[in-house]
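Q: sequence unavailable; structure follows:
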């Protein structure tokens, strides 16, 4: 099971949102590369990066910063936000990103997922961000009538290597991961599911760890690492990867 520290980028800075609201962004570091190197020094091996501006605008906005992180740190990077074409996937994999996460385009243009997974097997994941169990797109600004599990089954059939499942209502709120919904999703799939949204304490991480047998393969942790609610040394010890 993998623990992914998160760097969410907005206007070139490391931020955390509250429940996906771009107007409720807390800046935790003005220097994203410095933050990535800090995570590396702490002993993390993976890094989850999201271009928040890109997710809303449908194109890479913080690309220069992401490239700088990839060049500077030896962490394996899982990148999402503003990736909408097969060419985008190729671009980022060619620049040192280990895994690219497709989100909105998996809903609007599912053939892109099929082709990307065909060209880059095991290196394309799909992010499913849900509000009340329904998929949200375009940087969480649009909530669809598509149920998360139905969408997950379609992208699994398309060849996705993993699902990153985010409960938007818990993201950045430190109220605990929605274990029940994440496990329900994982049990309906044969590909790994990574939990996201809500980690606020070591107890939350222990709860995720206990769900490994139910198909949860990893968890993303953001605000709790930044504000000290989760100690990185203790967390890494719980999730050796």
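A: Good, I have the coordinates. Every value quoted in this text rests on a predicted model; they were computed, and no experiment measured them.
Q: can we go C-alpha only for contacts and neighbour counts from here?
A: OK.
Q: where does residue 6 land in three-state SS?
A: Of the three states, residue 6 takes strand under DSSP: H, G, I helix; E, B strand; the rest coil.
Q: which residues touch it?
A: Counting by CA atoms under 8 Å, 6 or more residues apart in numbering, residue 6 touches 47-50, 220-222.
Q: do the same with residue 217
A: Listed by CA under 8 Å, 6+ apart, the contact set of residue 217 reads 1-2, 192-195.
Q: could you redo the last one with a cut-off of 10 Å?
A: 1-3, 162-164, 186, 191-195, 208-209, 211 (CA atoms under 10 Å, 6 or more residues apart in numbering).
Q: comparison target below:
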């Protein structure tokens, strides 16, 4: 199972939110590239980036810090937030991004997901963010009637690289991930599922790993707060 350290970008800074609320922001580093390098130095195999402003704006906003991270770090990197058209997908992949994450458009324009996954094999992931099992879009500000499992199954034949499942009510709250829901989703589809939201301890990582169906986990606040030691976590997941 792969651990993806998260760098959430707001106004050029590395931040964490609570429950996706842009008003509940903690700035952890005003130099996101330096933060990324510290994760790489600790042994991470991937980086997970989110353009929070972009998720609300519907277009990239924090391009400068993302590009600085891509220039400084040589590990594979995935990015979500404000990526809603083919031109933006192609531009980011051309700039060295390993994988784009499509969230809002997966609900509003699923054909784009299919088109992108076909054009860029293994470089397109779908971000499914949910409250009580229903998908939320546009920076989590809008809740839909679409059920997570139904949407995930609809992409079964699209060739996407992964599904990133976030339980919004767990995100940034340090209360543990929704293991049961994440594992149920992973068992319902053949697409690799990455857990996000609430991963706050080595015990959480072990529990996710022990399901034997979850391919990865994203953690942010716990790494910044020191609740998870990245080197210990890497050892746990690789043994």
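A: Arrived safely, thanks for sending. Bear in mind the structure is a predicted one, so any value in this text is a computation, not a measurement.
Q: work out the TM-score between the chains.
A: Taking TM-score structural alignment, normalised by the length of structure 2 as the basis, the two superposed chains have a TM-score of 0.98; 239 aligned residues with a CA RMSD of 1.0 Å.
Q: give me the mean distance between the helix or strand where residue 69 of structure 1 lies and structure 2.
A: Using DSSP states H and E, residue 69 of structure 1 sits within helix 63-72. Aligned to structure 2 and superposed, helix 63-72 of structure 1 gives a mean residue distance of 0.8 Å (mean CA distance after the TM-score superposition for structure 1).
Q: now what about that helix, what contacts it?
A: Contacting residues not belonging to helix 63-72 of structure 1 are listed as 7, 9, 11-13, 31-37, 47, 49-51, 54, 60, 75-77, 79, 82, 92, 95-98 [CA under 10 Å, 6+ apart].
Q: next, the buried residues of it.
A: 63, 65-66, 69-70 (16 or more other CA atoms under 10 Å).
Q: what angle sits between the helix or strand hosting residue 49 of structure 1 and helix 63-72?
A: Following DSSP H and E, the helix or strand that holds residue 49 of structure 1 is strand 46-51. Going by axes from the mean of the first three to the mean of the last three CA atoms, to 10 degrees, strand 46-51 of structure 1 is angled at 170 degrees with respect to helix 63-72.
Q: so which elements touch strand 46-51 of structure 1?
A: Strand 46-51 of structure 1 sits against strand 2-10, strand 13-18, helix 32-42, helix 63-72, strand 76-80, strand 99-102, strand 216-221, with contacts defined as 3 or more CA pairs under 10 Å, 6 or more residues apart in numbering; DSSP states H and E.
Q: again, 6 Å this time
A: strand 2-10, strand 76-80 (3 or more CA pairs under 6 Å, 6 or more residues apart in numbering; DSSP states H and E).
Q: which residues touch residue 219 of structure 2?
A: Residues near residue 219 of structure 2 by CA atoms under 6 Å, 6 or more residues apart in numbering: 5-6, 199.
Q: how close does the residue lying closest to residue 197 of structure 2 once chain neighbours are set aside get to residue 3 of structure 2?
A: Leaving aside its sequence neighbours, residue 197 of structure 2 sits nearest to residue 171 (CA to CA, 6 or more residues apart in numbering; 3.8 Å). Relative to residue 3 of structure 2, residue 171 of structure 2 is positioned 16 Å away (CA to CA, to the nearest Å).
Q: more neighbours: these two, which one.
A: Neighbour count, other CA atoms under 10 Å: between residue 171 of structure 2 and residue 3, residue 171 has more, with 26 against 22.
Q: surely residue 7 of structure 1 meets residue 47?
A: No. In this structure residue 7 of structure 1 lies outside contact range of residue 47 using CA atoms under 6 Å: 7.4 Å.
Q: give me the common contacts of those two.
A: With CA under 6 Å, 6+ apart applied, the contact sets of residue 7 of structure 1 and residue 47 do not overlap.
Q: now do the buried residues in stretch 187-199 of structure 2.
A: Quick answer for stretch 187-199 of structure 2 (16+ other CA under 10 Å): 187, 189, 191-199.
Q: okay, buried residues for stretch 227-238 of structure 1 please.
A: For stretch 227-238 of structure 1, by 16+ other CA under 10 Å, it's 230, 232, 235-236, 238.
Q: chain center to that stretch, what's the gap?
A: 18 Å (CA atoms, centre = their mean, to the nearest Å).
Q: alright, that wraps it up for me.
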